[in-house]
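S.K.: Provided below for reference: sequence and predicted model.
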Amino acid sequence: MKISAELQAFSDRLGHQFARPELLQRALTHGSISTATRPDNQRLEFLGDRVLGLTLAEALFAADRTATEGQLAPRYNALVKGETCAAIAREIGLGDVLKLGRSEMKTGGRRKEALLADAMEAVLAAIYLDAGFDAARKVVLELWANRLKNVDDDARDAKTALQEWAQAQGMTPPSYVQTRRSGPDHAPEFEITVQLDDGRQASASGKGTKRSIEQAAAQALLEQIEGST
């Protein structure tokens, strides 16, 4: 199967040349344009999430032999969360090559965080199926290299920091409310809103555990507070 110039350029940015380019095409196909003969990327997303998780868990485990589980977990969550996957997808121009339906394109699908994160995971699964785990690991470690180096900064416990700030202002602890849940049971997506006594609030959404989305919402509110001071 011949690959288009556009997909060849993306493969170059990705750092993997596909022996089976149809896998890449499927990874980039959103449900809004899929058909019976053109399946979407959801199954690949499921597999890619596991490929990404194992690669980064292994990398963190090897990088710090003395770290406890309590130290490794927030680092891991910072690396695999939807916001990180979407950011990396933007860095390699993944949104530019996504195959979307017209309605999804009109609503800015190429820039949607959840959509980009899902597609990033699907692409990793495509690499895994195309050339095996070592090839997928190589791509992940290259794309996530800077974030692995700075993971402690990204893994700060935003919930604790926000609670301490609120208490210092004489407020009760922040409240967290789940405002939306969607997606399949194996990969749910949550939207969480955090609110302070003074009415300030922020929301975050994405895949993962509720705690990881709460952390993202807390971080968003902290940034809002910092921006207003």
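M.R.: Received, thanks. As the structure is a prediction and not an experimental result, all values here were calculated from the model. Numbers count the residues shown, from 1 in each chain.
S.K.: Please make it C-alpha for all contacts and neighbour counts, starting now.
M.R.: Noted.
S.K.: Would you double-check that Glu121 falls in a strand?
M.R.: No - judged by DSSP: H, G, I helix; E, B strand; the rest coil, Glu121 forms no part of a strand; its state is helix.
S.K.: Report the contact partners of it.
M.R.: Residues near Glu121 by Cα atoms under 8 Å, 6 or more residues apart in numbering: 44-49, 52, 85.
S.K.: list the contacts for the closest residue to it other than its chain neighbours?
M.R.: Excluding its sequence neighbours, the residue lying closest to Glu121 (Cα to Cα, 6 or more residues apart in numbering) is Gly48, at 4.5 Å. The contact partners of Gly48, by Cα under 8 Å, 6+ apart, come to 121-126.
S.K.: Enumerate the positions of the helix or strand containing Gly48 that are buried.
M.R.: Assessed by DSSP states H and E, Gly48 sits inside helix 42-63. Neighbour counts over helix 42-63 (16 or more other Cα atoms under 10 Å) mark 42, 44-49, 51-53, 55-57, 60-61 as buried.
S.K.: go on, stretch 211-227?
M.R.: Under 16+ other Cα under 10 Å, the buried positions of stretch 211-227 are 212-222.
S.K.: In helices only, show me those residues.
M.R.: 212-222 (DSSP state H).
S.K.: This structure: strands as residue ranges?
M.R.: 175-182, 189-195, 201-207 (DSSP state E).
S.K.: In JSON lines, list these along with distance to Lys106 and mean neighbour count.
M.R.: Converted to JSON lines, the strands of the chain look like this (distance: least, Cα to Cα, whole Å; neighbours: other Cα atoms under 10 Å):
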{"stretch": "strand 175-182", "distance to Lys106": "21", "mean neighbour count": "14"}
{"stretch": "strand 189-195", "distance to Lys106": "22", "mean neighbour count": "21"}
{"stretch": "strand 201-207", "distance to Lys106": "21", "mean neighbour count": "22"}
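S.K.: before we go on, here's another structure to hold up against the first:
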Amino acid sequence: MSERPSAQTIAAITGTDPRDLALYHEALTHGSSGAGDYQRLEFLGDRVLGLVIASELFRRFPKAHEGDLSSRLHALASGETCARIAQRLDLNALVRFGTQAIGDGGRYSDNIAADVLEALIGALWLDCGEAAARAFIVKEWGEMIDGQVAAPKHPKAALQEWAAAKGRKPPEYRLIRREGPDHAPRFRVGVTVGKLAEAEGEGASKQAAEKAAATALLDILTQEEKK
């Protein structure tokens, strides 16, 4: 198991001196350790993250309609984005795992990385209040929020629209395989548009694998159209 992070380490990550260090230790504890884990704090942090990002989008994009705001929120608060930020902060290196979870690759799990980041936000909100949690989120997500000149379109939606515009059958997804332990699964999904083309994608969840497959198929179709 990892040593519990110090107050200085937490402050360096969050930008705020912790008052109740136990909250952050809980946020950085996986259930496999046999101690209380991060799941309750993750539940709270997920809601705090969504609220802060939604309010920032509302303020920064005054002319955007509800659909655009929802698309932006979905991308910014997704597990994929959270995992990327958690990896940049190297949070998984601070998580206390049980021996089995370490052997199963828990430290490299995108799912766990995303969950731990949300748990950390929950701990920060409880410990130091809304202003501290908002400051941390704006610091880590700010450039991505401002960088969204246009609302991102989910690859599955984009593929669905492409098929409809071309008069093709709707995309069909199928699960090819699921591997790994429950706390660090890997999914592989295939997608086809009739008999026109097919592609596959992988991810830490079925939804992520479907997104990857849709992205891959869109790339194939785009290249074909350029020929």
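M.R.: Perfect, I can see it now. Everything quoted here is computed from the prediction, not taken from an experiment.
S.K.: what TM-score comes out when they're superposed?
M.R.: Superposed pair, TM-score by TM-score structural alignment, normalised by the length of structure 2: 0.78. Supporting alignment: 214 aligned residues with a Cα RMSD of 3.5 Å.
S.K.: how about the helices of structure 1, start to end?
M.R.: With helices called from DSSP H, structure 1 shows them at 5-14, 21-27, 42-63, 69-80, 82-91, 102-106, 113-131, 133-143, 145-149, 151-154, 158-168, 210-228.
S.K.: how close does the third one sit to structure 2?
M.R.: Pointing back at helix 42-63 of structure 1 there. Compared with structure 2 after fitting, helix 42-63 of structure 1 deviates on average by 0.4 Å (mean Cα distance after the TM-score superposition for structure 1).
S.K.: Excluding chain neighbours, what is closest to the corresponding residue of structure 2 for Arg137 of structure 1?
M.R.: Residue mapping for Arg137 of structure 1 onto structure 2 gives Arg134, with TM-score structural alignment as the criterion. Spatial nearest neighbour of Arg134 of structure 2, excluding adjacent residues (Cα to Cα, 6+ apart): Val52 at 6.2 Å.
S.K.: Just give me the match in structure 1 for the one you found.
M.R.: Using TM-score structural alignment, Val52 of structure 2 lines up with Thr55 in structure 1.
S.K.: What count of nearby residues applies to Pro171 of structure 2?
M.R.: 21 (other Cα atoms under 10 Å).
S.K.: I figured it was touching Gly190, is that so?
M.R.: No - with contacts counted by Cα atoms under 8 Å, Pro171 of structure 2 stays clear of Gly190, the gap being 10.1 Å.
S.K.: hmm, back to that, closest one of the contacts of Gly48 of structure 1 to Leu23 of structure 1?
M.R.: For the contacts of Gly48 of structure 1, the minimum distance to Leu23 of structure 1 (Cα to Cα) is 5.3 Å, reached by Ala126.
S.K.: what's the counterpart of the closest one in structure 2?
M.R.: Aligning on TM-score structural alignment places Ala126 of structure 1 opposite Ala123 in structure 2.
S.K.: Give me the most central residue, structure 2.
M.R.: Geometric centre of structure 2, nearest residue: Gly79, 1.5 Å, by Cα atoms, centre = their mean.
S.K.: Pull up the aligned stretch in structure 2 for stretch 66-81 of structure 1.
M.R.: Counting by TM-score structural alignment, stretch 66-81 of structure 1 lines up with residues 63-78 of structure 2.
S.K.: buried residues in the matching stretch?
M.R.: Those would be 68-70, 72-77, for stretch 63-78 of structure 2 by 16+ other Cα under 10 Å.
S.K.: what does stretch 20-36 of structure 1 give?
M.R.: 20-21, 23-31, 34.
S.K.: what's the answer for stretch 164-172 of structure 2, then?
M.R.: By neighbour count with 16+ other Cα under 10 Å, stretch 164-172 of structure 2 contains the buried residues Pro171.
S.K.: Distance across that stretch, terminal residue to terminal residue?
M.R.: Stretch 164-172 of structure 2 has its terminal residues 13 Å apart, counting by Cα to Cα, to the nearest Å.
S.K.: ok, back up a step: next one: the match of Ala126 of structure 1 from Ala197 of structure 2, what distance?
M.R.: In terms of Cα to Cα, Ala123 of structure 2 sits 46 Å off from Ala197 of structure 2.
S.K.: Those two: who's more crowded?
M.R.: More neighbours surround Ala123 than the other of Ala123 of structure 2 and Ala197, with 29 against 13 (other Cα under 10 Å).
S.K.: My understanding was that the more buried one contacts His25; is that so?
M.R.: No - look at Ala123 of structure 2 against His25 with Cα under 8 Å: they stay out of range, at 9.1 Å.
S.K.: The spatially closest residue to Ala212 of structure 2 that is not a sequence neighbour: what's it in contact with?
M.R.: Among residues not flanking Ala212 of structure 2 along the chain, Gly201 sits closest, at 4.6 Å (Cα to Cα, 6+ apart). Residues in contact with Gly201 of structure 2 (Cα under 8 Å, 6+ apart) are 188-190, 209-214, 216.
S.K.: How far does stretch 31-46 of structure 1 sit from its chain's centre?
M.R.: 19 Å (Cα atoms, centre = their mean, to the nearest Å).
S.K.: what does that stretch contact?
M.R.: Applying Cα under 8 Å, 6+ apart, the set of residues contacting stretch 31-46 of structure 1 is 26-30, 99-104, 118-123, 125-126, 186-187.
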